[in-house]
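A.B. asks: curious how this folds, go ahead:
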Amino acid sequence: MPQTAEHLMRSRYTAHVLVAVDYLKETLWPKHQPYFDPVAVGEWAARNHWAGLTVIATNLGSEKDRDGTVLFEARYLANGRLDTHRELSRFRKKAGRWYYVEALPE
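C.D. replies: Coordinates of the predicted model:
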């Protein structure tokens, strides 16, 4: 179980690489899980070749925090073109476990 928001973010990137859709749903904030589309997420993750992850910044999100954000860039090859997904992600801890909540505007 990831101990920080950044560790969860990195594990979710790995889940995209491995097309571990169940893990992506399990680590999504519980109130958002009913709206999770495993087919669409799995298809998107599988059709891309993941090329790397860079964590740019974190704010809070330590073992002692309840909330945190992680700014990252994930590179992937799609349709013969290298692209970058840049996101400021919000994470929240509930009952000692970190969850991905949402993407925030930068």
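A.B. asks: CA only for contacts and neighbour counts going forward, please
C.D. replies: Fine.
A.B. asks: show me the strands in this protein, by range?
C.D. replies: Under the criterion DSSP state E, strands of the chain are mapped to 49-60, 67-78, 81-94, 97-104.
A.B. asks: which one of these lies closest to Phe36?
C.D. replies: Phe36 sits nearest to strand 97-104 of all the strands of the chain, at 12.0 Å, using C-alpha to C-alpha.
A.B. asks: longest helix in the protein, please.
C.D. replies: When the chain is parsed with DSSP state H, its longest helix is helix 5-18.
A.B. asks: now do the residue of the chain positioned farthest from its centre against Val17, distance only.
C.D. replies: The C-alpha centroid of the chain is most remote from Gly80, which lies 23.5 Å away (C-alpha atoms, centre = their mean). Counting by C-alpha to C-alpha, to the nearest Å, the gap from Gly80 to Val17 is 17 Å.
A.B. asks: could you also give me the structure for this next sequence, so I can compare it with the first?
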Amino acid sequence: MNSCPCGSGSDYIACCEPIIAGKKTAETAEELMRARYAAHVKVEIDFLYDSTHPEHREWYDHKGTRVWAANSEWHGLEILGTTQGRPQDEQGEVEFVARFRDGKGLHNHHERGKFKKEEGRWLFTEGIMVKPKPLSVNKVGRNDPCTCGSGRKHKKCCGK
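C.D. replies: Below you'll find the predicted structure:
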């Protein structure tokens, strides 16, 4: 079995390959997102261009995308959630993390991809980077119970 790089668990020839080859259209925004990730892995750059909405191709760098995709190690796609993007919808959003390694190191590309359906075909419009959430630190007061679970006050236990 040649597992699809999109992480669906299906065989590539039954999953993303027909979409990338133009034999089938993606039924949902998530299907298109998965196919676009697989296209990066398989260096199918023409599909990436063709599946980008024409109004959003202005800054597309065909050659640069090809070089980057070919020189990266792809470590997986995680779909975190979708908003709309079903077959009956006209637009959708897919939040995902794509993991890859390039010459600069290991990356977790966390994005909310926007999609629009035109003439029955889903197209990628733009990606909005998701910033990491700041670490939250719970401040323990001197007289609060100790976080270690001893039952003593923090100042008399781990806060010494």
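A.B. asks: which bit of the second structure covers the longest helix of the first structure?
C.D. replies: Counting by TM-score structural alignment, helix 5-18 of the first structure falls onto residues 29-42 of the second structure.
A.B. asks: show residues contacting that stretch.
C.D. replies: 4-6, 16-17, 19-20, 26, 45, 47-48, 51, 69-70, 73-74, 77, 82, 85-86, 91-94, 98, 113, 115, 122-124 (C-alpha atoms under 8 Å, 6 or more residues apart in numbering).
A.B. asks: try it again at 7 Å.
C.D. replies: Stretch 29-42 of the second structure is contacted from outside by 5-6, 16, 19-20, 26, 45, 47-48, 69, 74, 85-86, 92, 94, 115, 122, using C-alpha atoms under 7 Å, 6 or more residues apart in numbering.
A.B. asks: map Gly64 of the second structure onto the first structure.
C.D. replies: Gly64 of the second structure maps onto Ala40 in the first structure, by TM-score structural alignment.
A.B. asks: please report the distance of that match from Ala46 of the first structure.
C.D. replies: According to C-alpha to C-alpha, Ala40 of the first structure and Ala46 of the first structure sit 10 Å apart.
A.B. asks: okay, those two: which has more neighbours?
C.D. replies: Taking other C-alpha atoms under 10 Å, Ala40 of the first structure and Ala46 do not tie; Ala46 has more neighbours (15 against 11).
A.B. asks: what's the burial count for the residue nearest to the more buried one when sequence neighbours are not counted?
C.D. replies: Distance criterion C-alpha to C-alpha, 6 or more residues apart in numbering; nearest residue to Ala46 of the first structure, sequence neighbours excluded, is Val19 at 6.0 Å. Number of residues near Val19 of the first structure (other C-alpha under 10 Å) recorded here: 19.
A.B. asks: what about Val19 of the first structure, distance to Ile56 of the first structure?
C.D. replies: Separation of Val19 of the first structure from Ile56 of the first structure (C-alpha to C-alpha) stands at 24 Å.
A.B. asks: same check, this time on Gly80 of the first structure
C.D. replies: 26 Å.
A.B. asks: now swap in Ala95 of the first structure and tell me
C.D. replies: Ala95 of the first structure is 27 Å from Ile56 of the first structure, by C-alpha to C-alpha.
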